[in-house]
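S.K.: what shape does this take:
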Amino acid sequence: MLNQSDPLDMTFQALADTTRRTLLVQLSRGPASVTDLARPLAMSLPAVMQHLAVLEQAGLVQSQKVGRVRTCRMAPNALSQAEQWISARRAEWEGHFDRLGDYLETMKKEATPNDDGN
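M.R.: This next block holds a predicted model:
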């Protein structure tokens, strides 16, 4: 079950499933009814609705029911918190790699024989 206390955990848990990522790709093209979202998937409508509920709980999707039609859309800035977290981790690792590159360059220069034969 999703950890209700941390929105970032909920986002990553929602994104961990292939079907939910597929639904988000479909919704990135624009709003769609649950029926339209379910059509290309090899699963029942109730199963698709369960996946959409997880996405909605994570704040990635919003839905609205008008009459008998439930229309879903990606939530504005849905992935911004996850994107910020990933960007911060990327920046940390790039810093590590930059320092490693500097160190390796220093080691290479120290290992290169001097021009005077020593």
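S.K.: CA atoms for contacts and neighbours, from now on please.
M.R.: Fine.
S.K.: quickly note the distance from Ala14 to Arg70.
M.R.: 20 Å (C-alpha to C-alpha, to the nearest Å).
S.K.: so between the two, which is more surrounded?
M.R.: Using other C-alpha atoms under 10 Å as the criterion, Ala14 and Arg70 rank with Ala14 on top: 24 against 13.
S.K.: need the longest helix for this structure.
M.R.: helix 80-111 (DSSP state H).
S.K.: check which helices and strands it sits against.
M.R.: The contact analysis (3 or more C-alpha pairs under 8 Å, 6 or more residues apart in numbering; DSSP states H and E) places helix 80-111 against helix 7-15.
S.K.: residues touching the nearest residue to Leu45 once chain neighbours are set aside, list them.
M.R.: Leaving aside its chain neighbours, Leu45 sits nearest to Ala38 (6.1 Å; criterion: C-alpha to C-alpha, 6 or more residues apart in numbering). Going by C-alpha atoms under 8 Å, 6 or more residues apart in numbering, Ala38 touches 44-45, 48.
S.K.: another sequence for comparison is provided below:
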Amino acid sequence: MRRDVFQAIADPTRRQIIGLLSQQTLTLNSVAANFEVSRPAISKHIKILTECGLITIRQQGRERFCEANFGKLKEVSDWAEQYRIFWANKLDALENFLAKEQQAKKKIN
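M.R.: Model (predicted):
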């Protein structure tokens, strides 16, 4: 089953895992050591992150290393950017309106 990037980042534990992996490549056990949940629970989160392409796992000897794939996060960033621009424009317009209202009020007084 191919999972959605937005579904993956909706979970706080998965966001924390991405945060850890953004700093460095870690083994599965190293990732799990940062959490107070079971190793199988972390494995499930890792599986979801892998299915949506946010992380990749590479085998090196007996160890499995997890690496972040920031290309998929760019999709999220691009999607959110349109709303950031929209709200920035709306808030700028509100700021201008309030400034004009305040100036008009000063002229009356």
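S.K.: hang on, the earlier thing: which one in structure 2 is aligned with the residue nearest to Leu45 of structure 1?
M.R.: By TM-score structural alignment, Ala38 of structure 1 lines up with Ala32 in structure 2.
S.K.: can you give me the end-to-end span of stretch 3-14 of structure 2?
M.R.: End-to-end distance for stretch 3-14 of structure 2: 13 Å, by C-alpha to C-alpha.
S.K.: re earlier: neighbour-wise, give me the winner out of the contacts of Ala38 of structure 1.
M.R.: Highest neighbour count within those: Val48, with 20 neighbours (other C-alpha under 10 Å).
S.K.: and that residue, that's in a strand?
M.R.: No - secondary structure of Val48 of structure 1, determined by DSSP: H, G, I helix; E, B strand; the rest coil: helix, with no strand assignment.
S.K.: how near is it to Thr22 of structure 1?
M.R.: Counting by C-alpha to C-alpha, the gap from Val48 of structure 1 to Thr22 of structure 1 is 11 Å.
S.K.: what span of structure 1 is stretch 42-53 of structure 2 aligned with?
M.R.: Using TM-score structural alignment, stretch 42-53 of structure 2 pairs with 48-59 in structure 1.
S.K.: what of stretch 92-101 of structure 2?
M.R.: Taking TM-score structural alignment as the measure, structure 1 aligns residues 98-107 with stretch 92-101 of structure 2.
S.K.: how far out from the middle of the chain is that stretch?
M.R.: Its chain's C-alpha centre and that of stretch 98-107 of structure 1 lie 32 Å apart, by C-alpha atoms, centre = their mean, to the nearest Å.
S.K.: now it on structure 2. Mean distance?
M.R.: Stretch 98-107 of structure 1, aligned to structure 2 and superposed, deviates on average by 1.5 Å (mean C-alpha distance after the TM-score superposition for structure 1).
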